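Trainee: A structural model of the following input is requested.
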Amino acid sequence: MELMFKSIKEAIRLKSFLANNGLQDSFQEKRGRFIYSFQPSDTNKDEYVSALIQYIQTVKRNEWLDQVLQKKYKYESENERHDIIEIVSEMFDGERQELTALTAVIKEEILLHEAILDLLDFKGAVAFDSFLRFRLREYFKQVTSYLGIAIDEYKMEQDYQIFIQTLRDYLRDRLTRQSIVHLILERPETFYDETLREMKQEEVQGLLDPRLLSNHPVYVDSAVIAPLLSMAPNKIFLYTKHEDQPLVRTLKNIFEERLVLFSTSYFYSLSNAYTRHS
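Mentor: Got it, this is the predicted structure:
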């Protein structure tokens, strides 16, 4: 069969991609069309199918997403488009299951495998652009569902980064009110001073910067983040059973090198040792 291309760049790119997969076929120009001719057989058809699936997944899918982001969603920044496409790729790779759970999972391999088998079984010439536009219409329609979720996720991640930077700026300008703080991140959250003395709720509240809760441009958690920002410690020893919880990630991002993470059990061992030597 023959695949026809309007662009020599596209034709050469596909030929190179297939050649890298051990598939060498003829390439020629006829009347302004660039034609890639190949004869898949029973012995190598699976190799063609696999290579063409990879080509669509790694090249054409990203190109299509980039065009949609520019034309439909008006993303002019290449960096922004790259970051959104990266999220889509992670969804396809199974790394963003919390996002793919929001929509039907795309059976990409099945959709592409079926379409490419039809293509290889065709005996005549096929315009590659037409194959993508019409035969893979349902595939790209489903990719759109991932793209919408990826855009929302990207916007939330951008908002989160602005939130983190705003709090870092506040922390940078805040005078230290408590040099060392130990915090057990369980329910209820419990603060301790540098001597491992428990800080009562009234004491913690008394250290709060009232402007942080009333006038700050972003919402700040009043139980943990606001007290720590108000105290602006030089060092925070954080104890938790669940290091992967979102609040821990946020605290690490805000306080960076000021924060040291330990297990909850380590605090009690430390407390007992401190008591024995007091």
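
Trainee: only C-alpha atoms from now on, for both contacts and neighbour counts.
Mentor: OK.

Trainee: and the helices in the stretch 1-150 of the chain?
Mentor: For the stretch 1-150 of the chain, applying DSSP state H, counting those that start in this stretch gives helices covering 8-20, 45-55, 61-71, 78-92, 97-100, 108-121, 128-130, 137-173.

Trainee: of all those, which one is nearest E189?
Mentor: helix 137-173 (20.4 Å; C-alpha to C-alpha).

Trainee: for L117, give me its contacts.
Mentor: Counting by C-alpha atoms under 8 Å, 6 or more residues apart in numbering, L117 touches V49.

Trainee: quick revisit: in TSV, list the helices of the stretch 1-150 of the chain along with distance to L183.
Mentor: Compiled in TSV, those are given as follows (distance: least, C-alpha to C-alpha, whole Å):
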stretch	distance to L183
helix 8-20	55
helix 45-55	49
helix 61-71	44
helix 78-92	34
helix 97-100	29
helix 108-121	46
helix 128-130	60
helix 137-173	18
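
Trainee: between the ones you listed, which one is nearest to F255?
Mentor: The nearest among the helices of the stretch 1-150 of the chain, by C-alpha to C-alpha, is helix 137-173 at 7.3 Å.

Trainee: now the second one, please; I'll put the structures next to each other:
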Amino acid sequence: MHAITIGTAAGIDEIRQRLDDEFRLLEEEGVRVRIGQSHRGHFAFLDCEIDGGDARSSRTDALLRHYVASALSDVIVEKWERDLIRKIIRGSYSYFSRDEQDLIADYTGRTLRGNGDSHHGYAVNRKSKILHRLRDYLDTADELVLEGFVNFRLRDYIEELEDAVDRAVDEFLMEREYREFIRLLRHFVEIQEPRIAHVHVLLGPEGSFRLVDDDGGAIRSEALEEFVVEMVESEVNYEDLLISALITLAPRTLTVHRTGRPPGRDEAWETILGVFGDRTVECEGCAICSPARAGTCEPSPASLHH
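Mentor: Model (predicted):
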């Protein structure tokens, strides 16, 4: 009878569960597999053996190896991957606190998933590569210790996780720096006296914006005019220019109109909300931010006061 032995120092129950799931599918094809379990030192071993008269056929042997490889590749990606990521973080970034390491692990998961709903596709791609590597190994071997296989036969996979961790650390540090910057701006806004009662912020496409009063007219302010003179020749992006202008005006309250913005994440809106907090209201549509008027916004500092 043909048999394959799988060894591991941890997670034997989840491996057995995945093997049971795969072998139930295999049984639908008329092939029954028995699983025996034993221990050698710190390692547990599962012996997967075909049961039946055709146990020696090349077809059933190939099926067994494929279903074992499928189960193990799934365990590595779906069960072990997060622990592998945490091990990499502990080894390379031990100077972060435990909570920070947890956040970096979350960021790494996002990095590996790519854009939002792509999680399934990215995970399937990694599983497919590991599955083929397992199949190649099991074509010539009847015993596999999973930790050794991951460490020595999946170096490219480990390197992919290491790269994802490095990118996640960069993202984590940038976001931490951003949060601290927003906290300081918010503190500055809270301690200064408001210079104007209310401002409407019209956010247009490609970073353009306008600051208007309740009648839709351009805001006129001596402080703002001095600010524009100082900023007009500097290399500042429009989001920085907008936040700086609002801090200069120091409005008691502000209404943000986003009808001119494309759908999706809006960093300008998130920054305004972070800095001005409950002073901020989002408009869901009015005469001031109608498409006709919002479309006239120009990405120029002159639009702040002309």
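
Trainee: I'd like to know how far the residue nearest to A9 of the second structure when sequence neighbours are not counted sits from R82 of the second structure.
Mentor: Using C-alpha to C-alpha, 6 or more residues apart in numbering and skipping the chain neighbours, the partner closest in space to A9 of the second structure is F43 (4.4 Å). Applying C-alpha to C-alpha, to the nearest Å, the value for F43 of the second structure to R82 of the second structure is 21 Å.

Trainee: cool, and I15 of the second structure?
Mentor: 16 Å.

Trainee: what does L25 of the second structure give?
Mentor: Computed as C-alpha to C-alpha, the L25 of the second structure to R82 of the second structure distance reads 27 Å.

Trainee: the two: which has the busier surroundings?
Mentor: Remark: of L25 of the second structure and R82, R82 carries more neighbours, 17 against 14, as counted by other C-alpha atoms under 10 Å.

Trainee: the more buried one matches what in the first structure?
Mentor: In the first structure, R82 of the second structure lines up with N62, judged by TM-score structural alignment.

Trainee: contacting residues for its match?
Mentor: Counting by C-alpha under 8 Å, 6+ apart, N62 of the first structure touches I85.

Trainee: and what of the one 4 residues further on?
Mentor: When contacts are counted by C-alpha under 8 Å, 6+ apart, D66 of the first structure touches 81-82, 85.

Trainee: before we move on, the earlier item: quick check: the residue nearest to A9 of the second structure vs D214 of the second structure, distance?
Mentor: Applying C-alpha to C-alpha to F43 of the second structure and D214 of the second structure gives a distance of 73 Å.

Trainee: what's the answer for A168 of the second structure, then?
Mentor: Taking C-alpha to C-alpha, one finds A168 of the second structure at 43 Å from D214 of the second structure.

Trainee: before we move on, what about A123 of the second structure?
Mentor: In terms of C-alpha to C-alpha, A123 of the second structure sits 51 Å off from D214 of the second structure.

Trainee: repeat that for L273 of the second structure.
Mentor: For L273 of the second structure relative to D214 of the second structure (C-alpha to C-alpha), the value is 20 Å.

Trainee: ok, now E49 of the second structure?
Mentor: Using C-alpha to C-alpha, E49 of the second structure is found at 78 Å from D214 of the second structure.

Trainee: between the two, tell me which one has more neighbours.
Mentor: It is E49, of E49 of the second structure and D214, that has more neighbours when counted by other C-alpha under 10 Å, with 19 against 12.

Trainee: so the more buried one touches L19, yeah?
Mentor: No - using C-alpha atoms under 8 Å, E49 of the second structure makes no contact with L19, being 11.8 Å away.

Trainee: just the buried positions in stretch 181-194 of the first structure, please.
Mentor: 181-185, 190-192 (16 or more other C-alpha atoms under 10 Å).

Trainee: what's the closest of those to L132 of the first structure?
Mentor: L185 (52.3 Å).

Trainee: list the contacts of the aligned partner of that closest one in the second structure.
Mentor: Taking TM-score structural alignment for the superposition, L185 of the first structure sits opposite L203 in the second structure. Counting by C-alpha under 8 Å, 6+ apart, L203 of the second structure touches 209-210, 256-261, 294.

Trainee: no further queries at this time; thank you.
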